[in-house]
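1. need a structure here:
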Amino acid sequence: MFKKIRFTGMAVAILSTVLLAACGTSKAPSGSSAPAAATPPAGGTAKPTAKLVMATNATFPPFEFVDTSSGAKQFSGLDIDIIKQIAKNLGFEFTITDMPFASVVGSLKDGRADFAISGMSPTEERKKNVDFSIDYFKPRNAIVYLKGANYKTMNDLEGKKIIVPFGTTYEKDAKTIKGANVVAIDGSTAVIQEVKSKRGDAAMIDGSEAHEFLKKNPELEMSLLPPTEDSFAIAFPKGSKWVEPFNNELKKMQENGQMKELVKKWLGDQFAQ
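-> Here you go, the predicted model:
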């Protein structure tokens, strides 16, 4: 799981078709047999050339989640918007298969999916089983605290009581802070409740998670810490010909500002720097 702390719960498989262009006539087979011809022609928009299957675990807002606000189940989030843009440019249609995070890599290996995007870090262990695109996002850790506390850096937490999710990298990082009383409990929701109840001075959790908590808890603030070595990338079956076309589109989005705007849309100005 990404960053060693991705809490997913049990997700029931949901299959939802997302049509992004006019109806295509050919279907791309899974894995390495997917045609590279899906790359759009220079100066124009490609017509649909394939129908792909995307694997994800839609329990990680704001990257991917199931939105029922319209009365129907729809997949939404930053990762979904990124794929919609790539699909539009490359000219393919795709369906989304929602599954437990632990099953995502396996779905690529056994041909059930053509690519996966799910807040996934390209670890060395995963690279043994799947191929990855270039990085498209650098996650950041955050300090969460009651308004007015103004904890901007880890040094500001010296001698403070810090609440962290049990068994995570945050627990390890917090224990390096001089004089800190580090308390590890199960789950980010419980961690945030401890801070709200003033049973802890601050929490250390994933920045994107913190962003979502702040939407529902206006009494809280957060400070983002410098980027870590972690990153998110799109995964593919070994040898997939879709890696290069996806990489080309990701590079374009990074260069023309589209990626920055999507990050800003879902995570705010702090993450778009």
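2. hey, let's count contacts and neighbours off CA atoms from now on
-> OK.
3. So which residues of the stretch 51-200 of the chain form helices?
-> In the stretch 51-200 of the chain, the helices defined using DSSP state H, counting those that start in this stretch lie at 78-90, 104-109, 124-127, 169-174, 188-196.
4. compare with the first, here's sequence two:
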Amino acid sequence: MGNLSKISMAAALGVGTFLLAGCGSSAGASNTLLGQVKSTHQLIIAESAFAPQDYQNPQTKQWTGYDVDILRGFAKSLGAKLKIDALPFSSSIQAVADKRADITIDIYKTANRAKVLSFSRPMLNYDDAIAVNSQSPGVTQDSVSALKGKTIAVVTGSAEVPEAQAVPGANVTQYGSVAESFLALSEGRVAADFQPDTDIAWAKRQNPSLHIKILGAVPASISPPIQSLRGYFGVPKGSYSQSFLNKLNAYLKTIAENGTEQKILDKYGMTSPVFLKGISSAPNS
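-> Take a look at the predicted model:
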């Protein structure tokens, strides 16, 4: 998000305003997340509409996406069903930290996020890319010098925010969703858009009328190291979530090893082996 796929942490986390007890999914018969999920038979995911990670099917209005499919299968293994709590991404991490939701969509693991969340083992590899208008590109090279002084779109609360802010003189314009940022790019209102490559490819596949294309990778000098460009699920921090994390990590390792996760990714056009390269052998977070 994705989407690592992925931050002005003060805005995204609202540090200092956590309601750590007696609210949301922490209330009930159990004092652990695993016990809560098993007793209520539901796993609450903070959804943020980052296709193909998680989005509403326009025909059925049902939530789908590879994160949804993975977590739906995990919920089933616990005798539970997935419940969707649809939130802007900038609010979703706060909701999980507050225990109003049980788990995030897959996100990048950062030091600031680790202050308020515990993370699963990695479940996917990502790569941040620069999207431009396919008919009239406002940027023609994937370099910092070419991006200098340009208007760059990002999603509020995402890891791409500090990447764009690192471009000298850039006018960083933040949007509430990936779809909004792509529309701005397609209409020529921004010169470039920093997003995970999965999101750019998916948007173009779903809506060929969008005038967007991948120019290249976000320059290494302003993007995180490649080992940090992996997706993780986040849960409330602390011992409350540990037994749940043990179950989740075992599940994620199994589906990465037995081909189940690749079959899920295939449904969304993510057939390249790069997405799961090294994931099954990665250490637990």
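5. TM between them?
-> Scored by TM-score structural alignment, normalised by the length of the first structure, the superposition of the two chains gives a TM-score of 0.64; 233 aligned residues with a CA RMSD of 4.2 Å.
6. between the helices of the stretch 51-200 of the first structure, which one is nearest to residue 249 of the first structure?
-> Each of these has some distance to residue 249 of the first structure by CA to CA; the shortest is helix 78-90, at 6.1 Å.
7. Downstream of the longest helix along the second structure, the next helix or strand is which one?
-> The residue-count maximum for a helix in the second structure (DSSP state H) belongs to helix 242-257. For helix 242-257 of the second structure, the following helix or strand on the C-terminal side (DSSP states H and E) is helix 260-266.
8. so that next one corresponds to what in the first structure?
-> Under the alignment (TM-score structural alignment), helix 260-266 of the second structure falls on residues 258-264 in the first structure.
9. Now the matching stretch: buried residues?
-> The neighbour-count criterion (16 or more other CA atoms under 10 Å) identifies 259-264 as the buried residues of stretch 258-264 of the first structure.
10. Same question for stretch 57-71 of the first structure.
-> 57-66.
11. likewise stretch 234-250 of the first structure?
-> For stretch 234-250 of the first structure, by 16+ other CA under 10 Å, it's 234-238, 240-243, 245-247, 249-250.
12. for those, which one is nearest residue 170 of the first structure?
-> Closest approach between those and residue 170 of the first structure, by CA to CA: residue 234, at 24.6 Å.
13. who's in contact with that closest one?
-> Residue 234 of the first structure sits next to 115-118, 120, 132-135 when contact means CA atoms under 8 Å, 6 or more residues apart in numbering.
14. what helix or strand does it sit in?
-> Element membership for residue 234 of the first structure, per DSSP H and E: strand 232-237.
15. That strand versus helix 243-256: what angle between them?
-> Comparing the axes of strand 232-237 of the first structure and helix 243-256 via axes from the mean of the first three to the mean of the last three CA atoms, to 10 degrees yields an angle of 160 degrees.
16. neighbours around residue 87 of the first structure, how many?
-> Residue 87 of the first structure sits with 25 neighbouring residues when counted by other CA atoms under 10 Å.
17. quick revisit: is it possible to export the buried residues of stretch 234-250 of the first structure to a markdown table including distance to residue 208 of the first structure?
-> Formatted as a markdown table, these follow (distance: CA to CA, whole Å):
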| residue | distance to residue 208 of the first structure |
| --- | --- |
| 234 | 18 |
| 235 | 21 |
| 236 | 24 |
| 237 | 27 |
| 238 | 29 |
| 240 | 30 |
| 241 | 31 |
| 242 | 28 |
| 243 | 26 |
| 245 | 28 |
| 246 | 24 |
| 247 | 24 |
| 249 | 24 |
| 250 | 21 |
